[in-house]
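S.K.: how would this look folded up:
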Amino acid sequence: MKKSEIKLTVELDDNKIPENITWESTDSESKDALPAKAFMLSIWDHNYKNTLKIDLWTKEMPVDEMKQFFFETLMTMGDTFLRATGETAIVEDLRDYCAHFAEKMGIEKHS
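M.R.: Model prediction:
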């Protein structure tokens, strides 16, 4: 069985606010840690039927990029949900909401 590892490194300031975030993967072509301004990690806890999550962003993350990050995340969550469940009708509803979100936030839809 093949194993892969993803490593996230968060550097905090004296007030424990993220200053730098980097990530690396054993499957990545790059051997260097790559910079990131934000990440959201969700893990399903089967025993408690609950989601464990970590959301972090650096103090340098601009608000317009955070809006775009949320839009892109919602869109890809829809794609993932469709692949996992085949529920096309609700994914179409989510995509409609994402279009509304993008319009209200004044962001460009790149997906």
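S.K.: CA only for contacts and neighbour counts going forward, please
M.R.: Noted.
S.K.: and after the host helix or strand of Met77, which helix or strand comes next?
M.R.: Using DSSP states H and E, Met77 sits within helix 63-85. Reading on from helix 63-85 to the C-terminus, the next helix or strand found by DSSP H and E is helix 88-105.
S.K.: another one to check against the first:
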Amino acid sequence: MAKNIKSDIKISIELDENRVPEKMAWTARDGGVANEEAKAMLLSLWDPNQKETVRIDLWTKDMPVDEMQQFFHQVLVGMTDSFKRATNDEKMADTMKDFTDYFAEHLNLKEK
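M.R.: Predicted coordinates:
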């Protein structure tokens, strides 16, 4: 029987007195990441019992809007790639790509 391996990803959030994120860092020792700064995160987990997504969406109060736009664009592009790999649904992935292109064009992100 194969031995199961456990791997942890740790996310640390420093909050101000109003519980608004000021600093974030993450560690994934198996990936060679130790206490790396982050300004935003979107974490989605599938609850198989409730058949729904649970989410944690956080960003620091000093995250600039232009970087937030770029962050969301890159997340959408990544979700499109993951959707295509997970479902093999090329038609929908192409539709999603069209949207990410529209998103980038509308926010003038292609130049950045």
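S.K.: Read off where the helix holding Met77 of structure 1 ends up in structure 2.
M.R.: The alignment of helix 63-85 of structure 1 onto structure 2 (TM-score structural alignment) covers residues 65-87.
S.K.: which outside residues touch the matching stretch?
M.R.: Ala40, Asp89, Glu90, Met92, Ala93, Met96, Lys97, Thr100, Phe103, Ala104, Leu107, Leu109 (C-alpha atoms under 8 Å, 6 or more residues apart in numbering).
S.K.: In ChimeraX, select just the buried ones from the residues you listed.
M.R.: Command for ChimeraX that selects the buried part of the contacts of stretch 65-87 of structure 2, burial taken from 16 or more other C-alpha atoms under 10 Å:
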select :40,93,96,97,100,103,104,109
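S.K.: how about JSON lines for the contacts of stretch 65-87 of structure 2, with distance to Met79 of structure 2 added?
M.R.: Formatted as JSON lines, those follow (distance: C-alpha to C-alpha, whole Å):
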{"residue": "Ala40", "distance to Met79 of structure 2": "16"}
{"residue": "Asp89", "distance to Met79 of structure 2": "13"}
{"residue": "Glu90", "distance to Met79 of structure 2": "13"}
{"residue": "Met92", "distance to Met79 of structure 2": "12"}
{"residue": "Ala93", "distance to Met79 of structure 2": "9"}
{"residue": "Met96", "distance to Met79 of structure 2": "9"}
{"residue": "Lys97", "distance to Met79 of structure 2": "10"}
{"residue": "Thr100", "distance to Met79 of structure 2": "10"}
{"residue": "Phe103", "distance to Met79 of structure 2": "14"}
{"residue": "Ala104", "distance to Met79 of structure 2": "15"}
{"residue": "Leu107", "distance to Met79 of structure 2": "19"}
{"residue": "Leu109", "distance to Met79 of structure 2": "18"}
